[in-house]
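1. Have a look at this fold, sequence not included:
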């Protein structure tokens, strides 16, 4: 990536706190930042670190128009580098050939992204490298799930989840020892050859998340943090940087094998000093908030750093609104109130900055917008936040046929 040619940067996914963080990093470093999103009011809308915002079509419902809108922005604003941050990356990857004619796109092909996003394909990739994985089965019918339950008495618990999902949503915990209850648990799930699931052994241990910026298999930035407080079952809302050499080495091995380029994140369980990869998110995650301006994270994206940039040990960040809504009730429920109280009053919020206060105050407009959408669609607030950018492998079969031809 030629840093001398890059000045104008387009970020997609303006709704995400990580996008706002990146806008602040890049603008502070002297770059001009543009943001595109398919919702009208988002965190970057009124940020002084964003030169211009664009409202674009919803990628999930009109991917062709979405790519066309991005192309127009790229041409009109002379964009040099496009960085996707959220799940819209899969739709951008569909249009990679066309977009790459006019700017650099920090994303892999949709074929590579699918191998990582698809929970079964990811486990298969890990196995190819002879790395340890939890016992995992691909299932295409309820009968297959029942067969696994009947033949897996050695497992205390099993996890059932769709091959495409996010935020640990739609997860079911099954127990071969409680066979009848487990059968009832799967009674209403939708499963077929076109909507497959994975069954995975439940491993009890410490949960970690990692995030890396990678160029052709070379890591230029990396962070890891344990899961402490979450919104619902999976989405972390508090982050504390830790030094975990085993995770860094695991990620190095994996991304080098794919010669991967882009942002990539992993979920791990560590049990008895063994690291078990659970799933992969080939996009940005909240670990970005652990970096500071002085870390010069922008150089990791531009591949101009000579070392792996990592956040300072025990650097902390939190999504304060989510810590109140989700973290506090859980802290009370699980007798962690003192820990929550200490964290809440000693940790920086990922959105609030004295130099850029409007995104923080706009949270209430965004929340009202989300509540209206939730009421209209019947979806939860978490589901509403991504329903227009989610990608569950649509058109991947057609793309694979085109690739083979």
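-> Now that the structure is in, tell me what you want to look at. As the structure is a prediction and not an experimental result, all values here were calculated from the model.
2. use CA for all of it now, contacts and neighbours both
-> Noted.
3. mind listing the strands for the stretch 301-405 of the chain?
-> 316-318 (DSSP state E, counting those that start in this stretch).
4. What of the stretch 1-150 of the chain?
-> 8-12, 32-37, 52-55, 81-83, 104-105, 136-139.
5. possible to save the ones you listed as JSON lines with mean neighbour count and distance to residue 71?
-> Shown next, in JSON lines, are the strands of the stretch 1-150 of the chain (neighbours: other CA atoms under 10 Å; distance: least, CA to CA, whole Å):
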{"stretch": "strand 8-12", "mean neighbour count": "24", "distance to residue 71": "11"}
{"stretch": "strand 32-37", "mean neighbour count": "24", "distance to residue 71": "11"}
{"stretch": "strand 52-55", "mean neighbour count": "18", "distance to residue 71": "12"}
{"stretch": "strand 81-83", "mean neighbour count": "24", "distance to residue 71": "11"}
{"stretch": "strand 104-105", "mean neighbour count": "20", "distance to residue 71": "12"}
{"stretch": "strand 136-139", "mean neighbour count": "19", "distance to residue 71": "38"}
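6. and residue 113, which of those is closest to it?
-> Judged by CA to CA, the one of those that comes nearest to residue 113 is strand 104-105, at 13.9 Å.
7. Report the distance from the closest one to the chain centre.
-> For strand 104-105, the gap between its own C-alpha mean and the chain's C-alpha mean amounts to 19 Å (CA atoms, centre = their mean, to the nearest Å).
8. From the contact counts, what lies against it?
-> Here strand 104-105 touches strand 81-83, going by 3 or more CA pairs under 8 Å, 6 or more residues apart in numbering; DSSP states H and E.
9. what's the strand it packs on in contact with?
-> 6, 8, 9, 10, 11, 12, 103, 104, 105, 106, 107 (CA atoms under 8 Å, 6 or more residues apart in numbering).
10. sorry, back to before: would a markdown table of the strands of the stretch 1-150 of the chain with distance to residue 319 be doable?
-> Output for the strands of the stretch 1-150 of the chain, formatted as a markdown table (distance: least, CA to CA, whole Å):
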| stretch | distance to residue 319 |
| --- | --- |
| strand 8-12 | 20 |
| strand 32-37 | 21 |
| strand 52-55 | 23 |
| strand 81-83 | 23 |
| strand 104-105 | 28 |
| strand 136-139 | 33 |
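11. okay, pairing it with this:
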């Protein structure tokens, strides 16, 4: 039996992956700084381990993961979310024969770097917005020429992002926190999630936010945009990627998709696939599929959407539409054959809820704060 280690358990996508690998006949372990989580509550997870967060020390975090791999006979390590940038550094630390389902650390960080990614895609002739480092003459010229987006080179969930009107002064550059200035592209935002093996795309899901919590989607609608699929397929082939990889796009009025950033990890798009098919696409490098798509066109994270519905009621705007979406949309975590993760979600999510309350921040902003990569 193949033993799979998921390196995060708190998010719904971890639960989907745990269910998928279990249904594919694997023994599933979860490593998690919170100790008890959504995926850990599932009957499909054999055991969950508490590890120190990478924010408290990268070396200690990696060593804790390595110890689990050695002690419990792990065959495959699958990073789930923002911790991917840390987990990639397990390369070279694992016993012979243990697979790590992501790219080499230098490549992962180069894609996570919002400035480096744009340069890479532009060099391949793919559509990306003009971008320049904050503090450069090129950045000043971009800001004079039209609206721009300013965001940290290393960030997630829209943290630190701002949109400036044409001619509005740029913030001062801070060498300790490099930022990129990017031409603002008018259009609809789309997101993707791809699973790839050695430059071959096994499946790509294109979706867009249906309900937003700040800049983070908490309900999602899958859509068909062939131009986005073509963009992703070419990029993955050019860099020979293996692992999950995701992108955010803006599709302009002419139908041209501009990739605004890359996330070298899984995103919420995994919820639209049959979990055991995605597991097989990861487990078997030569697997030919197909990766089946679930019948639901729209999915939601129920408790996050409940919070947004309550907020809409207090604002007196959009309440009825939010309520209709809440009661008619399938939750990503619910499964009557595995009900405990959904039923215990308030308990397993309490560390995130408490931080959100005490810090006055949105759920999505604090959900990965202790595992994200925010420096070079």
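-> Yes, it's here. Because the structure is predicted, anything quoted here is derived from the model rather than measured.
12. Tell me how they score on TM after superposing.
-> The TM-score (TM-score structural alignment, normalised by the length of structure 2) is 0.91; 374 aligned residues with a CA RMSD of 2.5 Å.
13. nearest to residue 367 of structure 1, of the strands of the stretch 1-150 of structure 1?
-> Ranking the strands of the stretch 1-150 of structure 1 by proximity to residue 367 of structure 1 (CA to CA) places strand 32-37 first, at 16.3 Å.
14. thinking residue 31 of structure 1 is in contact with residue 8, fair?
-> Yes: contact criterion CA atoms under 8 Å: residue 31 of structure 1 and residue 8 qualify, at 6.2 Å.
15. what about the helices in the stretch 301-405 of structure 1?
-> Taking DSSP state H, counting those that start in this stretch as the criterion, the stretch 301-405 of structure 1 carries its helices at 320-322, 328-333, 337-344, 358-361, 363-377, 381-384, 396-404.
16. Which strands and helices lie in contact with the last one?
-> Right, the one you point to is helix 396-404 of structure 1. The helices and strands touching helix 396-404 of structure 1, judged by 3+ CA pairs under 8 Å, 6+ apart, are helix 110-117.
17. Now tell me what touches the helix it packs on from outside.
-> Outside helix 110-117 of structure 1, the residues that touch it by CA under 8 Å, 6+ apart are 90, 93-94, 121-122, 125, 164, 279-282, 393, 396, 400.
18. same question, stretch 58-72 of structure 1
-> Applying CA under 8 Å, 6+ apart, the external contacts of stretch 58-72 of structure 1 come out as 36, 38-39, 56-57, 88, 91-92, 95, 99, 102, 388-391.
19. Read off where that stretch ends up in structure 2.
-> Aligning stretch 58-72 of structure 1 against structure 2 (TM-score structural alignment) gives residues 53-67.
20. hang on, the earlier thing: just the closest of the contacts of strand 81-83 of structure 1 to residue 259 of structure 1, please.
-> Using CA to CA, residue 107 comes nearest to residue 259 of structure 1 of those, at 12.3 Å.
21. Now for the closest one, how many residues are close by?
-> If you count neighbours by other CA atoms under 10 Å, residue 107 of structure 1 ends up with 23.
22. residue in structure 2 matching it?
-> By TM-score structural alignment, residue 107 of structure 1 lines up with residue 102 in structure 2.
23. which residues of the stretch 1-150 of structure 1 fall in helices?
-> Using DSSP H, counting those that start in this stretch, the helices of the stretch 1-150 of structure 1 run over 17-28, 63-76, 89-94, 96-99, 110-117, 119-128, 142-151.
24. Redo these as a markdown table? Include distance to residue 287 of structure 1 and mean neighbour count.
-> Below are those laid out as a markdown table (distance: least, CA to CA, whole Å; neighbours: other CA atoms under 10 Å):
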| stretch | distance to residue 287 of structure 1 | mean neighbour count |
| --- | --- | --- |
| helix 17-28 | 8 | 22 |
| helix 63-76 | 26 | 17 |
| helix 89-94 | 18 | 25 |
| helix 96-99 | 26 | 17 |
| helix 110-117 | 18 | 20 |
| helix 119-128 | 21 | 17 |
| helix 142-151 | 35 | 15 |
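25. circling back to that earlier point, so the match of residue 107 of structure 1 versus residue 125 of structure 2, what's the distance?
-> Distance, residue 102 of structure 2 to residue 125 of structure 2, by CA to CA, to the nearest Å: 24 Å.
26. Helix or strand: which one has residue 220 of structure 2?
-> strand 216-222 (DSSP states H and E).
27. so the next helix or strand along the chain from that strand corresponds to what in structure 1?
-> Next helix or strand after strand 216-222 of structure 2 toward the C-terminus (DSSP H and E): helix 226-239. Counting by TM-score structural alignment, helix 226-239 of structure 2 falls onto residues 245-258 of structure 1.
28. and that stretch, how far from structure 2 on average?
-> For stretch 245-258 of structure 1, the mean deviation from structure 2 after alignment is 0.7 Å (mean CA distance after the TM-score superposition for structure 1).
29. buried set for that stretch?
-> 247, 248, 251, 252, 253, 254, 255, 256 (16 or more other CA atoms under 10 Å).
30. how about the helices of the stretch 1-150 of structure 1, which one is nearest residue 382 of structure 1?
-> helix 17-28 (14.1 Å).
31. what's the mean gap between that closest one and the aligned bit of structure 2?
-> Overlaying structure 2 shows helix 17-28 of structure 1 at a mean distance of 0.9 Å from the equivalent residues (mean CA distance after the TM-score superposition for structure 1).
32. so that helix matches what in structure 2?
-> Aligned using TM-score structural alignment, helix 17-28 of structure 1 spans residues 12-23 in structure 2.
33. Tell me how far that stretch lies from the chain's centre.
-> Relative to its chain's centre, stretch 12-23 of structure 2 lies at 15 Å (CA atoms, centre = their mean).
34. just stretch 328-339 of structure 1 next, same as before
-> The chain centroid and the centroid of stretch 328-339 of structure 1 are separated by 26 Å under CA atoms, centre = their mean.
35. again, but for stretch 160-178 of structure 2
-> Its chain's C-alpha centre and that of stretch 160-178 of structure 2 lie 24 Å apart, by CA atoms, centre = their mean.
36. Stretch 236-256 of structure 1 too?
-> Computed by CA atoms, centre = their mean, the chain-centroid distance of stretch 236-256 of structure 1 equals 14 Å.
37. what sits up against that stretch?
-> Residues contacting stretch 236-256 of structure 1 (CA under 8 Å, 6+ apart): 126, 129, 210, 214, 216-219, 222-231, 275, 286-287, 290, 311-320, 322-323, 327.
38. Pretty sure residue 264 of structure 1 sits in a strand.
-> Yes: with DSSP: H, G, I helix; E, B strand; the rest coil as the criterion, residue 264 of structure 1 is assigned to a strand.
39. In structure 2, which residues correspond to stretch 121-129 of structure 1?
-> Under TM-score structural alignment, stretch 121-129 of structure 1 corresponds to residues 116-124 of structure 2.
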